[in-house]
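Peer 1: One predicted model, sequence on top.
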Amino acid sequence: MKTNKNTTPVNKALLQELLAVAESPCLSLYMPTHRTHPENLQNPVRFKNLMKELETSLLRKYSKDEIEKHLQPLLEITGGDGFWNYTSEGLAIFSSPGYSKAVDLATSPKEMAIVADTFHTKPIQYYLQSTGRFHVLAINRHDIQLFEGNRHSLVELELHALVPATMTDALGEEKTDKHSTVASYGGTGASMHHGHGGKKEEVDIDSERYFRAVAESVAEHYSKPTGIPLLLAALPEYHHLFHQVNKNPLLLEDGIKINPTAVSIDKMAAMAWEIMEPEFLKKQEELVSRYNQSKANGLGSEDIKEVAVALVEGRVDTLLIEADRIIASRITNLVTGNVQNKDINNPRVDDLLDDMSELALRMGGQVTVLNPDQMPSESGVAAILRY
C-alpha cells in the first residue's frame, strides 16, 4: 500500500511532541478519509468544511490577515501533488506558530476542528492505547506483510526501510551453501565441513536466519515504539520456528495458523480480532475494577472539580476519560483546580477532558480513553488517586 510522504505515523514520540508545543493558537483538525476512487473525491471537500470551522473560531480573536497566516500551513500540507490520493482511514493535522504536522491514522476518527491554547490530543491518546490496537505479521518463506489492526479494521503498513520485505532482502546472496554443512567435534572447537547437506536442511537454516532477521527488525521498528501486541499469521509449521528465534515479548503465543496469502484481508482481520478480543476485554475490566476498588477505599473520584484539583497537585495515578465526549470548559486556576464553563468555539478553549488528560501525562500519570459504555462514571472522567 502506498503511503503519503507528507504525513507521519502515530507513535508515542508524536504525542510527546504535540504536548510540548506551547505557542498558541493550536489548530487541531481530525477527519475520516476514503482511500479509493471515487469516494476519495470527498476528502478535500470535507477538509474545506473543517477549515471553515477553524476560520470561524479564529475570527473571535484574530484579524483576517492573522487568520490567513494561521491557516496557511494546513493548506500547504494538503496542497502537495497527489496528497488526497494516498490517505488511509483517517487524517489529523496540527498547526501552531512554527509547527505543523499531518498524521496518518489507521482508524477513522470523529470529524473535529478545534482552536485552543494547546493541541487536542485525546483521539491520539485513544489511538495509541495498546488495549485496542495490534500488529499482524504475515510471513511465508519468500516475503512478509505487516498490518495494523483494531476491532474495526486491518490496514497494511508500508514497511520501514530497515525491515526486510523478502528473504533476499534479509539474507542477500548469502544463502546456505547447497553442498556444505558444518559440524564441531570433540572439545577442541574445531569445525569440519561436509559435503552432504540436504536440501531440507538448507531450507531450514535459511528459514531460521530469515525469520530471526524479520523478528528483530519488526521488534525494533514497530513493537518497541508502539508497545502494542503482535500476532503472527503463517502456515502452522512456521509458527514453532518463528517463536524459537523470536525475542520480542509483545509477540502473542496464540496466532493465526493459515497461509496469509490464501485469505482476504477482511477474513484475516476477523481471525485476528477473535484472538485479541478476550485480551482487550480483560484489560478494560481489570482497569474499571481497579477504579471501583480505589473509589471504595477513598482513592477514586469522578467529581470534575475534585479530579482537577488532584491533577494540579500531582495526585492522579490513572485517569479514565470518555472518548468522543466534549466538555467545553477549562481549568482556569492551576493552583486551586478551578473549572469554568466556556464556549468550545472560543480559540482559547479546548475540551476539558483533553486538558485533563494532558495535565495527567505531564504529571507522570497514566491515561486511558474508554468508550461511553465502558466508563465507570457519568461525568466523563474517573480518577485513581495516589493518595
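Peer 2: Done, it's in.
Peer 1: switch to C-alpha atoms for all contacts and neighbour counts from now on
Peer 2: Noted.
Peer 1: contacting residues for the closest residue in space to residue 110 that isn't next to it in sequence?
Peer 2: Leaving aside its sequence neighbours, residue 110 sits nearest to residue 31 (Cα to Cα, 6 or more residues apart in numbering; 6.3 Å). Applying Cα atoms under 8 Å, 6 or more residues apart in numbering to residue 31 gives the contacts 46, 47, 90, 91, 92, 108, 109, 110, 111, 112.
Peer 1: check which helix or strand covers the first one.
Peer 2: Element membership for residue 46, per DSSP states H and E: helix 42-58.
Peer 1: Which helix or strand contains the residue nearest to residue 110?
Peer 2: Per DSSP H and E: strand 26-32 holds residue 31.
Peer 1: what angle sits between that strand and helix 42-58?
Peer 2: Put simply, strand 26-32 runs at 150 degrees to helix 42-58, going by axes from the mean of the first three to the mean of the last three Cα atoms, to 10 degrees.
Peer 1: Let me know how buried the closest residue to residue 118 other than its chain neighbours is, in neighbour terms.
Peer 2: Closest residue in space to residue 118, ignoring its immediate chain neighbours: residue 26 at 5.3 Å, by Cα to Cα, 6+ apart. If you count neighbours by other Cα atoms under 10 Å, residue 26 ends up with 25.
Peer 1: swap in residue 271?
Peer 2: Neighbours of residue 271 under the rule other Cα under 10 Å: 15.
Peer 1: cool, and residue 279?
Peer 2: Using other Cα under 10 Å: residue 279 sits among 13 other residues.
Peer 1: Now do the nearest residue to it once chain neighbours are set aside against residue 277, distance only.
Peer 2: Nearest residue to residue 279, sequence neighbours excluded (Cα to Cα, 6+ apart): residue 131, at 7.7 Å. Note on residue 131: its distance to residue 277, by Cα to Cα, to the nearest Å, is 9 Å.
Peer 1: try this one side by side with the last:
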Amino acid sequence: MGKDRNGVFHPGKGKPSGANKEEGLGAQSTPPEKMKEYLEISDKYTTGPDELSPNLRLLHHNRNTSKANTSRGYGTKTSGKPDHTKQQEENGQNRFAGVETASQPTEMPGILTREAFKELGAVSANHCISIYIPTHEYGTAVNEMSDSILFKNKLQEASKKLLEKGMKQPDVDKLLGPAYSWVYDTGFWRNQLQGFAVFLAPDFCRYIKMPAAPPELLIVNTSFQLSPLVPSMLATRDFYLLLLSKHATRLYKYDTAGINEVKVAGLETLSSYEAPDIDNGEHRGVDGYTNSADYLKAIDDIIFREVLNTEKAPLVLAGTEEMVAEYRTVSAYKHLYPEAIIGNHTYDDLQALCRQARNILQPYFDQELDKAKERYANESATRLTSSIVADVVPAAFYGQVDTLFAARDAHSWGTFDEMNNVLKVDDEMNGENDDLVDKAVVKTIANGGRVFILPKEQMPADSPVAALMRY
C-alpha cells in the first residue's frame, strides 16, 4: 500500500485484497476426529470461556527469545532458540556427577516376600528416607514426565528435611545421589507400573515398582515406612490365568514375582483348531482336531498333568464366550473360577489382563479377611483381642499378635523400649520418634503374623490398630 505526499494511503492497483480468499474471519473448520482432542486441551488450559487456568505459565511478550543462547552459550545454533530441557537435564546430572555414593540402586520385586520385607524392616540409621508415589504405565502423564517431576519434588523436600536436621549439603547429596540419577532418565519413567517406592539410607538404596498405586508419601526417620507395601504382598493372592486361543493358548501365573508365563511342556506344540469349512460342506480341522472340544480337552489334559494337578490356586479363563463355556465342560481342575474375562485377548496387554483378573478375584481374596474379622467379633469380649495402641504395639514386638488390622494412612507417633517394655505416645512426629502403627505392622510380619491394611471405615474397631492375639 503506497502513501502520497500528503500522507494519505492508497491501495495498490490490481486485484482487491480479498480476491480468491474465503469469506469470514479466516478460521478453519475443526475436523471431527480432532474435536475430542481439542476439547481435552481446552479443559486442561482454561477454567471457563476465554479464561485461562490460573496455573498456566505464560512467557512475557517482550522477552528476549535469544537471551539464553547468546548470554549463556547453549541452545541450537541453527534456530537460535535455547534447549531448556536439555540444559536442565545436564545441570541435574552434573550436580551429582562428582558425588561419591557408596550404594548402588537395587530393584526389589514388586510383591515382596516376607524375607525381603524383613530385610527392609531391619534397617536402622539416623536418616532413613521412604518415598512413595503413584506412577503411570501409559498416557499423557508418561509423555509429559509427570512422575519424574513428582519424584524430583519429593527428593527436594527430603533434601530440605535433612538440612533442617543439621545434615551438611555434601552429605545430603551423597545420600540422595542414587535416587537423583533417575530424575532425568526418560527410559526409566516410561517403564513403570502403578506405583514407585524408594528406600534410602547411608550405603543403602532399594527401589520397588509397585503393581498397585500407593499413597503419596515422604518420611524421613530412623527406619523405613513399610505399611504401604503390605496390600501388595499378601501371599494368598496367587492365581493362574489361562489365555484361550485357537492358535496360541498360554498359561500365566501371578505370585510374588508378578505375572509370568508358565512354560508347559507340550502346550506350544499342540495343534491348533480351525473351524469347520461349512462352505465346502466339509468338517475338517488342523492336524486332526475336527472340533473345538477335542482341542480344548487336549489343552486341559496337558496343563492339568504338567502344572495344576497339585495346585489349589484359582484359575481364571480369558477367551471368547464360546471357548470359555466349552472349556468348563471338559476341564478337570476343581478350582476353575466361575467368572471369566470374555473376549478375544490374544494381543491385549498382559498387565492389563492381570489387573482384570485380580479385580474379578477380589471377592475370593476377601474371604480370608472376612473370616478374620468374624473371628475378631466373636473374641471381642475376651483377652485375645485388643484395639488399644498401648497394648497392641508391645504385643507385636514380642510375637504375641496373630492377626493385625491397621487403618490405611493412620499414624501414631511415639517410641517403644523393647528391652524395658516402656511405651511412650507423642502427639506428633518430632524426628526422633517412630510411627507405632507402622512398627506394629513390621513386627507382626517379621514374627509370622498376618496383616490387613484397611480403610478406616472397614476396621473392626474404632482405632488405628486392632489385633487378634495368639495367647
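Peer 2: Happy to help now that I have it. Note that this is a predicted model, so its numbers are computed, not measured.
Peer 1: care to give me the TM-score?
Peer 2: The TM-score (TM-score structural alignment, normalised by the length of structure 1) is 0.72; 338 aligned residues with a Cα RMSD of 4.0 Å.
Peer 1: re the thing from before, counting neighbours, go ahead and name the busier of residue 131 and residue 277 of structure 1.
Peer 2: residue 131 (20 against 14).
Peer 1: what sits against that one?
Peer 2: Counting by Cα under 8 Å, 6+ apart, residue 131 of structure 1 touches 228, 279, 280, 283, 284.
Peer 1: so which strand or helix has residue 217 of structure 1?
Peer 2: Using DSSP H and E, the element containing residue 217 of structure 1 is helix 199-218.
Peer 1: any idea what residue 39 of structure 2 aligns with in structure 1?
Peer 2: Here residue 39 of structure 2 stays unmatched in structure 1, going by TM-score structural alignment.
Peer 1: ok, now residue 447 of structure 2?
Peer 2: By TM-score structural alignment, residue 447 of structure 2 lines up with residue 363.
Peer 1: surely that match meets residue 314?
Peer 2: Yes. If you go by Cα atoms under 8 Å, residue 363 of structure 1 and residue 314 touch, sitting 5.6 Å apart.
Peer 1: So which of these two has more stuff around it?
Peer 2: Legend: neighbour count by other Cα under 10 Å for residue 363 of structure 1 and residue 314, higher for residue 314 (19 against 16).
Peer 1: before we move on, back to that, what separates the aligned partner of the residue nearest to residue 110 of structure 1 in structure 2 from residue 381 of structure 2, distance-wise?
Peer 2: Under the alignment (TM-score structural alignment), residue 31 of structure 1 maps onto residue 133 of structure 2. Distance, residue 133 of structure 2 to residue 381 of structure 2, by Cα to Cα: 40 Å.
Peer 1: what's the answer for residue 418 of structure 2, then?
Peer 2: In terms of Cα to Cα, residue 418 of structure 2 sits 28 Å off from residue 381 of structure 2.
Peer 1: Could you pull out the helices in structure 2 for me?
Peer 2: With DSSP state H, the ranges of helices along structure 2 come out as 35-45, 67-71, 84-97, 114-121, 140-143, 146-164, 169-180, 186-189, 292-306, 321-330, 350-378, 389-397, 436-446.
Peer 1: Now distance to residue 246 of structure 2 too, for these, in TSV please.
Peer 2: Output for these, formatted as TSV (distance: least, Cα to Cα, whole Å):
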stretch	distance to residue 246 of structure 2
helix 35-45	37
helix 67-71	60
helix 84-97	49
helix 114-121	40
helix 140-143	35
helix 146-164	40
helix 169-180	46
helix 186-189	36
helix 292-306	8
helix 321-330	9
helix 350-378	18
helix 389-397	53
helix 436-446	44
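Peer 1: Residue 208 of structure 2: which of the ones you listed is closest?
Peer 2: Of all the helices of structure 2, it is helix 114-121 that lies closest to residue 208 of structure 2, at 11.4 Å by Cα to Cα.
Peer 1: List the buried residues of the closest one.
Peer 2: With burial defined by 16 or more other Cα atoms under 10 Å, the residues of helix 114-121 of structure 2 counted as buried are 114, 117, 118, 120, 121.
Peer 1: The most centrally placed residue in structure 1: what's it in contact with?
Peer 2: By Cα atoms, centre = their mean, the mean C-alpha position of structure 1 lies nearest to residue 128, the distance being 3.8 Å. Shown in contact with residue 128 of structure 1 (Cα under 8 Å, 6+ apart): 10, 11, 12, 226.
Peer 1: residue ranges for the strands of the stretch 51-200 of structure 1, please.
Peer 2: 90-96, 99-105, 112-116, 134-139, 144-149, 154-156, 181-184, 191-194 (DSSP state E, counting those that start in this stretch).
Peer 1: The first one maps to which residues in structure 2?
Peer 2: So the one you mean is strand 90-96 of structure 1. Mapping strand 90-96 of structure 1 onto structure 2 (TM-score structural alignment) gives residues 195-201.
Peer 1: Average separation of that stretch from the aligned part of structure 1, please.
Peer 2: Compared with structure 1 after the fit, stretch 195-201 of structure 2 shows a mean deviation of 1.4 Å (mean Cα distance after the TM-score superposition for structure 1).
Peer 1: Counterpart of residue 309 of structure 1 over in structure 2?
Peer 2: Aligned counterpart of residue 309 of structure 1 in structure 2: residue 394 (TM-score structural alignment).
Peer 1: re the thing from before, contact partners for the match of residue 447 of structure 2?
Peer 2: Residue 363 of structure 1 is in contact with 311, 314, counting by Cα under 8 Å, 6+ apart.
Peer 1: Next: residue 242 of structure 2.
Peer 2: Contacts of residue 242 of structure 2 (Cα under 8 Å, 6+ apart): 249, 250, 251, 252, 315, 316, 317, 318.
Peer 1: and the gap between it and residue 44 of structure 2?
Peer 2: Distance, residue 242 of structure 2 to residue 44 of structure 2, using Cα to Cα: 41 Å.
Peer 1: so who does the counterpart of residue 321 of structure 1 in structure 2 touch?
Peer 2: Using TM-score structural alignment, the equivalent of residue 321 of structure 1 in structure 2 is residue 406. Contacts for residue 406 of structure 2 (Cα under 8 Å, 6+ apart) come out as 437, 441, 451, 452, 453, 454, 459, 464, 465, 466.
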